[in-house]
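[1] Sequence plus predicted model, see below.
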Amino acid sequence: MKVVVTGGAGYIGSHTCKELAKQGHTVVVYDNLSTGHRSFVKWGDFFHGDIRDMQALRSCLKKYQPDGIIHFAASAYVGESVINPGKYYSNNVGGTLCILESMREEQVPNIVVSSSCAVYGQPETLPIDESCPLAPINPYGASKFFMERMLSDFSVAHGICFTSLRYFNAAGCDFDGEVGEDHEPETHLIPRVLQAALGMIEQLEVFGADYPTPDGTCIRDYIHVCDLATAHVTALEQMVSGGKSNCINLGTGSGFSIKEIIRQTEKIVGKPVPHVIKARRKGDPAELVANASAAQHLLAWYPQYSSLELIINSALGYMTANR
């Protein structure tokens, strides 16, 4: 396949580009480098552009004539979305609309979209399967919900085939250390736990220890980024081979609390993780764990690297090599 990866210079996007190249596909990274890294573009051509710039998008699609798009170029912080919702509706919703319109104009038939468990909001039942009501409780989740609605409508109207992958918490890094998790500022839990353990930050802030969970801290389903990359590539391969549109959860089916991650990190690093308990953040559900049986059935996808030990060790390896 020939694949345009929007946001391909970012965390999950760069890992997916590596997996695409590993499987023999041709990669084109489309990124405005607002949060991505030019140094992460290692497995294909680079096209500098914003997803809200339809002229640039169409120029890229016209030049490369891809079999499909894998779309990662979205803003992705729950807390920021509550404070600045306009950014999320502009980039995630407006940007995705520009991608779909450009696909229609340039006759690109397939798209895999990075969605989120945030579309479910506070789930009524756990683990979460795809039949659970979509009721996002923050602007980030709402923006992903609207993205999925547009995918469905463009599929009906214009025949664009889509797979929306609703995944839970991406974590870990490339085992070869070629790319990794490198955000500025870093807000994701596992790298911040490691930063606290290594003395790179003074302490970890834990937002809420009074949730209705066994130890009071939030529980999340963590998936290794290399497992996520494999799922995106497989989803696009299936659509190019004639597969149907779907919305599919990606997860492990089990979760870890923040305190469990702190304890496991202390065990691996051999140092304490200084931390302080803060008030809850708005928009954070107590527990999010996936039922990933549809991914197993539809994609033959099973996470191989998503044990907490492998996730933390791979993240630690990248962080210590790039301090």
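    Yep, that arrived. Residues are numbered from 1 along each chain as shown.
[2] hey, let's count contacts and neighbours off CA atoms from now on
    Noted.
[3] Tell me where the stretch 1-150 of the chain has helices.
    When secondary structure is read from DSSP state H, counting those that start in this stretch, the stretch 1-150 of the chain shows helices at 11-22, 54-64, 78-83, 85-88, 95-106, 139-158.
[4] Would you mark the buried spots in the second one?
    Residues of helix 54-64 classed as buried: 54, 56-58, 60-62, 64 (neighbour count, 16 or more other C-alpha atoms under 10 Å).
[5] likewise the first one?
    Along helix 11-22, these residues count as buried under the neighbour rule (16+ other C-alpha under 10 Å): 11-20.
[6] what do you get for the fourth one?
    Buried residues in helix 85-88, counted by 16+ other C-alpha under 10 Å: 85, 87-88.
[7] ok, the spatially closest residue to residue 146 that is not a sequence neighbour - contacts?
    Beyond its immediate neighbours in the sequence, the residue positioned closest to residue 146 (C-alpha to C-alpha, 6 or more residues apart in numbering) is residue 93, lying 6.5 Å away. Taking C-alpha atoms under 8 Å, 6 or more residues apart in numbering as the criterion, residue 93 is in contact with 143-144, 146-147.
[8] cool, and residue 160?
    Applying C-alpha under 8 Å, 6+ apart as the definition, the contact partners of residue 160 turn out to be 104, 108-111, 151, 154.
[9] and which of these is nearest residue 70?
    Within the set of these, residue 111 lies nearest residue 70; the separation is 5.7 Å, counting by C-alpha to C-alpha.
[10] The closest one: what's it in contact with?
    For residue 111, the contact set (C-alpha under 8 Å, 6+ apart) comprises 68-71, 160-163, 236.
[11] Quick one: buried ones out of the residues you listed?
    Among these, those classed as buried by 16+ other C-alpha under 10 Å are 68-71, 160-163, 236.
[12] In addition, the following structure is provided for comparison:
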Amino acid sequence: MTWLVTGGAGYIGAHVVRAFAKVGLDCVVLDDLSSGHRGFVPEGTPFVQGSITDTDLVADTLARHGVVGVVHLAAFKYAGVSVQRPTHTYTQNVTGTVSLLDAMASQGVDAIVYSSSAAVFGTPDTDLVTEQTPTTPQSPYGESKLVGEWLLRDQATAVGLRHTSLRYFNVVGSGTPEIWDTSPHNLFPLVFDALLDGRTPIIKGDDYPTPDGTCVRDYIHVADLADAHVAAAQTLAAGGSLEPAYNLGSGDGMSVREIMTAVARVTGIDFEPVVEDRRPGDPARIVASGELAARDLGWRMTYSVDEMVRTAWEARSAHR
């Protein structure tokens, strides 16, 4: 029983592949390596280089490897950059998902776990986001992920697709020193790269309506996130039913400045971050309840913030 992991050579996808292996399930990875790395794919895992927008390639991959379900992580994931590149974002995230769903339908593959985002909520008018919170995305990225959820819903009506979407925000840490977050936009690698280069880390905006003026987010460890994807896949494979979407949240969240303090504490490098202008498309606060995911997927956070920083720092430092 093989699962296709789109974007499986990326930071999150490579952890998902390892989480599948941990429970004895086979994977095949499809990735165009636009942001992923061939070396992140474990030796012995089949790898296909290509884009999800290539419907024929996706269909051929599904057929050749006897795929029974898909974990769909491949996407252009940067909310701030999506404001400057909306058409690129929609092509990768919406057109790409349409292509994937067409390929799945052509090969009779009827199960998908979709990597969505808390960005679908925009800046919610509530202290704690639940699955019933209205979706009001504020960036092309958030909009594209919400459209992806709609596509799954409509395809379920049309052809009986079995699906669920996992919504989450800042993914951090590392489950193995072999994989680290190489994004040029995410907070942890930006801070670590600055420290390794002898520069001062930057906070993008400290005038948000939050207790210390900096953005508040859920930060979840990538290994916990990967386990949630596998739990969802196993439930669908066993014929179980899942909710259309789950929030993978901490229930409390942390501010960017609090993360900076934790980085200084764990690394032993004392610094005072430089404050610059806000980054376009960033909501002030998104903190979600994970209660529904705990009920159905056994979701829980097993890493403290210091462990998140430590595992991420160790992995990044090993590849400086």
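    Nice, thanks for sending it over. In this text the structure is predicted, and so the values were computed from the model without any measurement.
[13] returning to what we had before: and which of the contacts of residue 93 of structure 1 is nearest to residue 258 of structure 1?
    With C-alpha to C-alpha as the yardstick, the closest approach to residue 258 of structure 1 among the contacts of residue 93 of structure 1 comes from residue 144, at 24.7 Å.
[14] how about the closest one, what does it touch?
    Residue 144 of structure 1 sits next to 92-93, 115-116, 118-119 when contact means C-alpha under 8 Å, 6+ apart.
[15] same deal with residue 87 of structure 1?
    With C-alpha under 8 Å, 6+ apart as the criterion, the residues that contact residue 87 of structure 1 are 75, 81.
[16] could you redo the last one with a cut-off of 7 Å?
    For residue 87 of structure 1, no residue counts as a contact, taking C-alpha atoms under 7 Å, 6 or more residues apart in numbering as the criterion.
[17] That one and residue 79 of structure 1, how far apart?
    Spatial separation of residue 87 of structure 1 from residue 79 of structure 1 under the definition C-alpha to C-alpha, to the nearest Å is 12 Å.
[18] for residue 230 of structure 1, same thing?
    Taking C-alpha to C-alpha as the measure, residue 230 of structure 1 and residue 79 of structure 1 are separated by 28 Å.
[19] How about residue 182 of structure 1?
    If you measure residue 182 of structure 1 against residue 79 of structure 1 using C-alpha to C-alpha, the figure is 19 Å.
[20] Quick check: closest non-adjacent residue to the residue lying farthest from the centre of structure 2.
    Counting by C-alpha atoms, centre = their mean, the extreme residue of structure 2 relative to its mean C-alpha position is residue 270, 29.9 Å from that point. Here the nearest residue to residue 270 of structure 2 in space, its sequence neighbours aside, is residue 264; by C-alpha to C-alpha, 6+ apart that works out to 5.3 Å.
[21] residue ranges for the strands of the stretch 151-300 of structure 2, please.
    For the stretch 151-300 of structure 2, the strands defined by DSSP state E, counting those that start in this stretch occupy 162-167, 170-172, 202-204, 216-217, 219-221, 245-247, 254-255, 274-276, 285-286.
[22] got the contact list for the counterpart of residue 309 of structure 1 in structure 2?
    With TM-score structural alignment as the matching criterion, the partner of residue 309 of structure 1 in structure 2 is residue 306. If a contact means C-alpha under 7 Å, 6+ apart, then residue 306 of structure 2 has 262, 266 as its contacts.
[23] so which strand or helix has residue 306 of structure 2?
    The secondary structure element spanning residue 306 of structure 2 is helix 305-317 (assigned by DSSP states H and E).
[24] quick one: buried residues of that helix?
    When burial is assessed from 16+ other C-alpha under 10 Å, helix 305-317 of structure 2 yields the following buried residues: 305-316.
[25] hmm, back to that, looking at the buried ones among the contacts of residue 111 of structure 1, which one is closest to residue 134 of structure 1?
    residue 163 (16.7 Å).
[26] In this structure the closest one contacts residue 249, no?
    No - because the distance of 10.5 Å does not satisfy C-alpha atoms under 7 Å, residue 163 of structure 1 is recorded as not touching residue 249.
[27] quick one: residue 41 of structure 1 and residue 9 touch, right?
    Yes - with the criterion set as C-alpha under 7 Å, residue 41 of structure 1 and residue 9 qualify as a contacting pair; they are 5.6 Å apart.
[28] Compare those two (neighbour count), which wins?
    Neighbour comparison, residue 41 of structure 1 and residue 9: the larger count goes to residue 9, with 30 against 24 (by other C-alpha atoms under 10 Å).
[29] Trace that one over to structure 2, please.
    In structure 2, the residue equivalent to residue 9 of structure 1 is residue 9, according to TM-score structural alignment.
[30] swap in residue 299 of structure 1?
    Residue 299 of structure 1 maps onto residue 297 in structure 2, with residues paired by TM-score structural alignment.
[31] In space, what's closest to its match - neighbours in sequence excluded?
    Take residue 297 of structure 2 and drop its neighbours on the chain: the residue closest to it by C-alpha to C-alpha, 6+ apart is residue 231, 5.8 Å away.
[32] go on, residue 282 of structure 2?
    With C-alpha to C-alpha, 6+ apart as the measure, residue 80 is the residue that lies nearest to residue 282 of structure 2, at 6.6 Å, once sequence neighbours are left out.
[33] Please apply the same query to residue 143 of structure 2.
    residue 137 (5.5 Å).
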